[in-house]
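Participant: pasting the sequence and the predicted coordinates here, then a few questions.
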Amino acid sequence: MLEWIVNTVNSLGYFGIGFLMFLENVFPPIPSELIMPLAGFVVTQGKLDFAHVVGAGIIGSILGALPWYYLGKRLGLKRIQFLADKYGQWLTVSGEDVLQAKQWFDRRGNLATGLGRLVPGIRTYISVPAGINRMSFWTFLIYSTIGTAVWVSLLTYAGYLLGENYEQVKKFLGPISTIVIVALIIMTGSWIIKRKTRQN
């Protein structure tokens, strides 16, 4: 897969980056943790511009999130869970994954849409509960774009710094993802405590 990603970025440039990031959102097994750092490395060679690389990554990623959003909006939770359990092995998603994303979204709403784009494994599926809950399209687009811009910029800059060792980026993402998850748990806990306090 790495060779295919390298060839696509080298031959198609910005369009290739956008295309790969679109596929990464539609087919999660394709890792953005390789695509954008590789693009950052290509920037160091003077072949591409950093800002345009980030822009291409954001556009491709958001376009890839839209089918999931509209899928959630059209089908609803139960039907999506059924389809995920039946066919999800092709996309590495199960009905339980969809339910967890929905529960996470219910706790934090708009914020979950943005922060969810920063967490590998959740960043794609967070679009589904946004659709299920019929979040406004423009609200979804704004929060998704903010979260995606942070994620894409981080990956691209990491690849830019690491140069030929861009494949090592994945090792550095573990602690960052953990920090984001812990922050979300803390925010969710505080929200639950405040809610219970109001009820009492």
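Facilitator: Looks like it came in fine.

Participant: could you use CA atoms for every contact and neighbour count after this?
Facilitator: Will do.

Participant: just checking, next helix/strand downstream of the helix or strand hosting F82?
Facilitator: According to DSSP states H and E, F82 maps onto helix 77-87. Proceeding N to C from helix 77-87, the next assigned helix or strand is helix 95-108, under DSSP H and E.

Participant: list the contacts of the following helix or strand past that next one.
Facilitator: Downstream of helix 95-108, the first helix or strand assigned by DSSP H and E is helix 110-116. Applying C-alpha atoms under 8 Å, 6 or more residues apart in numbering, the external contacts of helix 110-116 come out as 104-105, 122-123, 126-127, 130, 139-140, 143-148, 180.

Participant: buried set for helix 110-116?
Facilitator: 110, 112-116 (16 or more other C-alpha atoms under 10 Å).

Participant: re earlier: for the helix holding F82, buried residues please.
Facilitator: For helix 77-87, burial by neighbour count (16+ other C-alpha under 10 Å) applies to 77, 80-81, 84-85.

Participant: got another, please set it beside the one above:
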Amino acid sequence: MTNLIETLKANSLLIIFIIMFLEALNLTGIPAIVIMPAIGVFIKNSGHSFFVVFAIASLAAILGSITYYLVSSKFGDVIYNFFFNKFPSTQKSLTKAKEIAEQYGAKMCLIGRMIPTVRTFISLMSGIFKVKFKDYIIYSSIGILIWNLVLISLGYFGYILSTMNF
């Protein structure tokens, strides 16, 4: 057990990268709104640099989002229909994301990253509706950076506040 804990500690930044990459692909089953504050608490407890962990988590999220965009630009219609038909609970979110994509185009990548249920499908919608790749990267990266900074900071500073004696 001690070896496992030591291995996890030694590879914690890689683990964060993998989790955030998979979260951007919607494969973790745990939403970013849960993962990122936990990363903030981790930063405070681990002694790692806030900036370094934030950069790793953000890079992973951006790369995961780009991967999802590229896959969805190739197979987007199939993916959209699969989720829509196989998981009826996603229909409302998918419909909302589609409406936003049609209304805002590339700007949805920035705006949508701030809306918890919509952000899940931004890369999918961007690929399906063929948002220009350069615009997708710019707007999506800005949105990811803002979202990550806010949520990681909430965990980081929330933990500090929780340990203070008032």
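Facilitator: Sure thing, it's come through. Since this is a predicted model, take the numbers as computed values, not measurements.

Participant: go through structure 1 and flag its longest helix.
Facilitator: helix 169-199 (DSSP state H).

Participant: tilt between it and helix 95-108?
Facilitator: 50 degrees (axes from the mean of the first three to the mean of the last three C-alpha atoms, to 10 degrees).

Participant: how close does the spatially most central residue of structure 1 sit to V42 of structure 1?
Facilitator: Nearest to the mean C-alpha position of structure 1, by C-alpha atoms, centre = their mean, lies R123 at 3.1 Å. Here the criterion is C-alpha to C-alpha, to the nearest Å. By it, R123 of structure 1 lies 25 Å from V42 of structure 1.

Participant: how many residues are close by the corresponding residue of structure 1 for G105 of structure 2?
Facilitator: Under the alignment (TM-score structural alignment), G105 of structure 2 pairs with G109 of structure 1. By other C-alpha atoms under 10 Å, the residues close to G109 of structure 1 number 16.

Participant: swap in F22 of structure 1?
Facilitator: Other residues within reach of F22 of structure 1, judged by other C-alpha under 10 Å, total 25.

Participant: same deal with the one 4 residues further on?
Facilitator: By other C-alpha under 10 Å, the residues close to V26 of structure 1 number 20.

Participant: what does W4 of structure 1 give?
Facilitator: W4 of structure 1 has 9 nearby residues by other C-alpha under 10 Å.

Participant: could you measure from it over to G147 of structure 1?
Facilitator: 27 Å.

Participant: can you give me the buried ones in the helix or strand containing V41 of structure 2?
Facilitator: In the assignment (DSSP H and E), V41 of structure 2 maps to helix 32-46. Applying a neighbour-count criterion of 16+ other C-alpha under 10 Å, one finds 32, 35-44 buried in helix 32-46 of structure 2.

Participant: mean shift between it and structure 1?
Facilitator: Compared with structure 1 after fitting, helix 32-46 of structure 2 deviates on average by 2.3 Å (mean C-alpha distance after the TM-score superposition for structure 1).

Participant: any idea how far that helix is from the middle of the chain?
Facilitator: Helix 32-46 of structure 2 sits 13 Å away from the centroid of its parent chain (C-alpha atoms, centre = their mean, to the nearest Å).

Participant: fine by me, we can end here.
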